[in-house]
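Engineer: sequence first, then the predicted structure, then my questions.
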Amino acid sequence: MYMKFIGAVSGSLTGSCTFLYHEESKTNILVDCGMFQGEIKSDKKNARNFAFNASKIDVVLLTHAHTDHCGLIPKLYKDGFTGEVITTEATKKISKLMMLDAGKISRLYEKQHCDKVRFSCIEYAKSKTIATDLRVTFSRGSHILGASSVNIAWKQEDIFKNITFSGDVGCNSEQESYLPLLKENHDVYPTTDYLVIESTYGDRIRGKQYKNEEKRVDYLVDIIGKVILKNKGKLIIPVFSLDRCQSIMFDMYKAFLKLEASKYKKYLGEKIAIARKNSTKHYYENAVSCKTFSSLIAQVNQVYAEELSKEKIKKNGEKSFIYLKKSAAETFKENSLDIERFFSKGFTNDDGHKFYHWIEPTSKKSKKKEYDYIDDIFIASSGMGDFGPVKNIILKYIEDKNTTILLTGYAPTYTLSGKLKNKEKLIEINKKQYKVNLNIKDMSAYYSAHADQKQLLDFVFTTQEKNKNKRESIVFINHGPTDVAKDTFKNKIIERSKKKNKKDRVIKMVHIANEDWFDLNTGEFDKNYNHPCFESLTAMIKILIEDVAFIKNFLIENKIDKKPI
């Protein structure tokens, strides 16, 4: 078995894609096929030809539905791929939505190419044979709904060797579980020979205050109480449509429950009788109203409604949710909430606080309808503020001192959310200057779905204590923001490995992932190997020349030719 990293290496944090070749069955495998995002030349990288012949790929194994992992799959079909994409049912549903959305923005492929994607769904912990003596197994992750780590096993002589790809590692684990909705990550198999681990936050440890579920909800209560109830202002929350919106929606429900017992109760006013179809409800006269915008949010919510409510029957006959964590399930049960209705329709609680969805009209006549701004809280995509309904909402309130914007996710400095995060006083939007008077709050550290250094180390080292079949593992680090960050994480792995904790996995070697071929049978790099599926050296050199020319022009056009990249 040979392996070559295509994306998320050599200075790129995104564009996850790894090529594997099983010689015995002549099977070509891709683990993920994602878009490059947030880089100077992302668009160019996404538009250029694949480094390999797409028609020769036999199967794609998809870890999860974020665009930097699935966004180029339709382009793969456009270029001749005809095989299956193996993934979980939840990832299948969500990635369909994300790929369609990415296609509209990038214009790299059309809906017809998205429709060509052939999914084959797999359950957690159940192996699927993809060729003779070659099988795959998916394990549960907590990064987003449906996320997985992927284990590939192949027979070498009389034993099966295997490699595990972490995908993006989530924050909920047996050691600590604080994000609101999803069950904990499964441990990596103790018999894994190779482990490919992401390192997005491999160089930092998140503060304890950000890993406390109760403090996170209390922070939200305080913002709602001050901004809306006390100051009669508006709250804008730019969100990523996938997972961030659903997590905040659940936390918002819990925050609403706490308002009556908080110091802001006096601002709720009196309870008044509201007639309903078959009953009369008593709601606070100043009950808080929250609305989400965007059809993509509504569509992703529908998938969460369907998948979070799914259960499986365990060996002892008891039912267990596949994705939904125990504490979240208890909240739904204690408050008599229907999971499907909660995410697909929204809710109105016993105090009158409501959370509902606004879906953009599709008819030509209704498109002229303006957004309804009577609500108190607006949750809208995109999380970075440059696209989608949230941009119009920010424009309306950017100069209003009673409005607060609550940031909940990653936002580069060049994006609208990033500029607000940096507290720029004047911001240009649509070629017009705006004075920033609104208030800025940041909860992104509370909601980050990427494991930090400590959690990544636990993911690497944690094994089943009683398992006597542990093997020494070789680790590859990819998906890091900088070489320094990856080196920092590498040194931390080596440092912990030297302690030789009895419960820890034994680490034989740690590599920073690069684009050289690696022979998984011998455990060594093979710089002389070249797969016929890949373009010639001349073609690769041409790509490099184009890249250099592109960067040079970019630097000149932006007058930063004397600054380091």
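Structural biologist: Thanks, I have the structure now.
Engineer: CA atoms for contacts and neighbours, from now on please.
Structural biologist: OK.
Engineer: right, and residue 274 touches residue 284 too?
Structural biologist: No - between residue 274 and residue 284 there is no contact under Cα atoms under 8 Å: 9.8 Å.
Engineer: more neighbours, the two?
Structural biologist: residue 284 (21 against 13; other Cα atoms under 10 Å).
Engineer: contacts only, for the closest residue to residue 137 other than its chain neighbours.
Structural biologist: Leaving aside its chain neighbours, residue 137 sits nearest to residue 127 (4.5 Å; criterion: Cα to Cα, 6 or more residues apart in numbering). The neighbours of residue 127, taking Cα atoms under 8 Å, 6 or more residues apart in numbering as the test, are 135, 136, 137, 138.
Engineer: likewise for residue 183?
Structural biologist: Taking Cα under 8 Å, 6+ apart, we find residue 183 in contact with 141, 142, 172, 173, 323, 324, 325, 326.
Engineer: same deal with residue 171?
Structural biologist: By Cα under 8 Å, 6+ apart, the contact list for residue 171 reads 142, 143, 177, 178, 179, 184, 449, 450, 451, 452, 455.
Engineer: most neighbours among these, which one is it?
Structural biologist: That'd be residue 142 among the contacts of residue 171, by other Cα under 10 Å, with 29 neighbours.
Engineer: please tell me how far that residue sits from residue 444.
Structural biologist: From residue 142 across to residue 444, the span is 17 Å (Cα to Cα, to the nearest Å).
Engineer: likewise for residue 407?
Structural biologist: From residue 407 to residue 444 the distance is 6 Å (Cα to Cα).
Engineer: for those two, indicate the residue with more neighbours.
Structural biologist: Taking other Cα under 10 Å, residue 407 and residue 444 do not tie; residue 407 has more neighbours (25 against 16).
Engineer: these two touch, right, the more buried one and residue 418?
Structural biologist: No - using Cα under 8 Å as the test, residue 407 is too far from residue 418 to be in contact (9.1 Å).
Engineer: okay, now the one to match up with it:
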Amino acid sequence: MRISFHGAAHEVTGSCHLVECCGKRILIDCGMFQGRAELTDANAAKFGFEPAQIDAVLLTHAHLDHCGRLPLLVKRGFKGEIIATSATRDLARLVMLDAAHLQMEEERHHHRHGRRGGSHEALYDEMDALDAVDRFGRNAQYRKPIELFPGITATYHEAGHILGSASIELTLSEDGKTRRVLFSGDLGPLGRPLLNDFDPPAGVDVVVMETTYGDRTHRSLEASVDEFTQAIIATERRGGNVIIPTFALERAQEILWFLREGMEAGEIRKSLKVFLDSPMAISATRIFARHEEALRPELAKMIAHGRDPFQLPELHMTRETQESMALNEIRAGAVIMAGSGMCTGGRVRHHLRHNLARRDASVIFVGYAAEGTLARIIIDGAKHVKLFGAEIPVQAQIHTINGFSAHADRDDLIEWLGRTGHPSKVFLVHGETRAMESFAKAIGSERVEMPKPGESFEL
């Protein structure tokens, strides 16, 4: 029994872990690297294993940094089964097709300008993404074991991160030895309005866990919602727009939920125009209504009774490019939610170009921003940023509200780990080095490993 790490090792993207047991090779996630230019180049590099020799992929959830290289895996020879929850399957299809579309658009753009090769070449196209969708097989249900192969069983557990997200428990039996290995996937904070709390199994032997916020705690959700509401009210008084770089899965839906709640409580003007300027977020919001089994019971009950928990009086869904471009003519009184959350691409960069230099505008960051991303550069206090070849002064009000994060903070991570029992080994992944080192001290570093890319361990 062995495990090796091929992504999210001393970084927060590119999750990809390989387990070898009973002559089988099983991949946990196959995500895309995001952020710095060298990470973009890493997406096109060899995987560190032969895709054709992988027997199965177990997918924890549908974020791009966990599923984004599945089409490339298939393109390079993978012919096994991909297993995920039903909600993850629907969302992953959306995410992979969107990624393929964006890559092809970028490639065409650079070809038009006479630039070929390098990081601008698409990793895969939409047909490759559909080929990956075809590899999805059985749908996992929480706490119902699936026999993958003789001696290897997988059980999915609620992770509370995004719709359909799971921690995956592998029970491995080989040469008279049995080991229970638990992969956290990405974990959500406790007490969120849309999803159930994480629910890990107890008594596991080895844990592989994320540490995105392993070195800090979030503000309370109540305080974060209040700050968010006040930022919108203050921006309206100044006569500007609010730009919210938004992750399409979970964050967009949660922000819509809190906007609706604020309007119903009389704190936010009901006539406020809100634009969801993200085709993927629009589609993801529709997928939510199809998966009542993955939602909190009270939210599922709302949907079952015909109430749309994400509908606002002046909510406008802008799918078409021309509709999105027209938003840049709005000078005041609009809340514009657009992807991507880290501002690495997508429509939000156009809205930042038109609003960052305006003192009456606000930019509200409501999620994690990896090192090297435009979002992190702005959050860290840059006075100017480069957008579409132009230097744009940062004069808008910048708000960073980490209480909205879909990731568990240090205290929640400790709580999750405590519920797993007393594992003899804890591998820390999906975190920047300082976050992992801080978390290792918090839990007792003598049982901790912080694997490097490509590093392998006996289980």
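Structural biologist: That came through fine. Remember, it's a predicted structure, so these values are computed and weren't measured experimentally.
Engineer: the spatially closest residue to residue 251 of the second structure that is not a sequence neighbour: helix or strand, and which one exactly?
Structural biologist: Spatial nearest neighbour of residue 251 of the second structure, chain neighbours left out: residue 406 (7.2 Å); criterion: Cα to Cα, 6+ apart. Using DSSP states H and E, residue 406 of the second structure sits in no helix or strand.
Engineer: so residue 114 of the first structure: helix, strand or coil?
Structural biologist: Following DSSP: H, G, I helix; E, B strand; the rest coil, residue 114 of the first structure is assigned to helix.
Engineer: excluding covalently adjacent residues, which one is nearest to the corresponding residue of the second structure for it?
Structural biologist: Under the alignment (TM-score structural alignment), residue 114 of the first structure maps onto residue 129 of the second structure. In space, and not counting its chain neighbours, residue 129 of the second structure is closest to residue 71: 4.9 Å by Cα to Cα, 6+ apart.
Engineer: surely the one you found is in contact with residue 96?
Structural biologist: Yes - using Cα under 8 Å, residue 71 of the second structure is in contact with residue 96, at 7.4 Å.
Engineer: overlap of the contact sets of these two?
Structural biologist: residue 129.
Engineer: and the gap between the counterpart of residue 151 of the second structure in the first structure and residue 1 of the first structure?
Structural biologist: Taking TM-score structural alignment, the alignment pairs residue 151 of the second structure with residue 133 from the first structure. The gap separating residue 133 of the first structure from residue 1 of the first structure is 12 Å, by Cα to Cα.
Engineer: confirm residue 252 of the first structure sits in a helix?
Structural biologist: Yes - under three-state DSSP, residue 252 of the first structure falls within a helix.
Engineer: what segments of the stretch 251-400 of the first structure are helices?
Structural biologist: Using DSSP state H, counting those that start in this stretch, the helices of the stretch 251-400 of the first structure run over 295-308, 326-334, 339-345, 389-397.
Engineer: which of these sits most buried?
Structural biologist: helix 295-308 (a mean of 21; mean count of other Cα atoms under 10 Å).
Engineer: leaving out chain neighbours, which residue sits closest to the equivalent of residue 182 of the second structure over in the first structure?
Structural biologist: Aligning on TM-score structural alignment places residue 182 of the second structure opposite residue 164 in the first structure. Spatial nearest neighbour of residue 164 of the first structure, excluding adjacent residues (Cα to Cα, 6+ apart): residue 151 at 4.2 Å.
Engineer: which residues touch the one you found?
Structural biologist: Residue 151 of the first structure touches 136, 137, 138, 139, 162, 163, 164, 165, counting by Cα under 8 Å, 6+ apart.
Engineer: most neighbours among the residues you listed, please name it.
Structural biologist: Busiest of the contacts of residue 151 of the first structure [other Cα under 10 Å] is residue 138, holding 27 neighbours.
Engineer: helix, strand or coil: sort out the residue lying closest to that one once chain neighbours are set aside for me.
Structural biologist: Excluding the flanking residues, the one nearest residue 138 of the first structure by Cα to Cα, 6+ apart is residue 150, at 4.7 Å. Using three-state DSSP, the structure places residue 150 of the first structure in strand.
Engineer: so which residues of the stretch 1-150 of the second structure form strands?
Structural biologist: With DSSP state E, counting those that start in this stretch, the ranges of strands along the stretch 1-150 of the second structure come out as 2-5, 17-21, 24-28, 56-58, 81-85, 136-140, 146-149.
Engineer: ok, which of those comes nearest residue 37 of the second structure?
Structural biologist: The closest of those to residue 37 of the second structure is strand 2-5. By Cα to Cα, the value is 21.0 Å.
Engineer: by contact count, what packs against the closest one?
Structural biologist: For strand 2-5 of the second structure, the packing partners by 3 or more Cα pairs under 8 Å, 6 or more residues apart in numbering; DSSP states H and E come out as strand 17-21, strand 456-458.
Engineer: now it on the first structure. Mean distance?
Structural biologist: Superposed on the first structure, strand 2-5 of the second structure shows a mean distance to its aligned partners of 1.7 Å (mean Cα distance after the TM-score superposition for the first structure).
Engineer: now that strand: how far from the chain's centre is it?
Structural biologist: Between the centre of strand 2-5 of the second structure and the centre of its chain there are 23 Å (Cα atoms, centre = their mean, to the nearest Å).
Engineer: can you give the contact residues for it?
Structural biologist: 16-21, 451-459.
Engineer: make it 7 Å
Structural biologist: Contact with strand 2-5 of the second structure is made by 16-21, 451, 453-459, as judged by Cα atoms under 7 Å, 6 or more residues apart in numbering.
Engineer: go on, stretch 363-372 of the second structure?
Structural biologist: Stretch 363-372 of the second structure is contacted by residues 35-36, 242-245, 341-342, 375-376, 396-402, 404-405 when judged by Cα under 7 Å, 6+ apart.
Engineer: I am finished for the moment; much appreciated.
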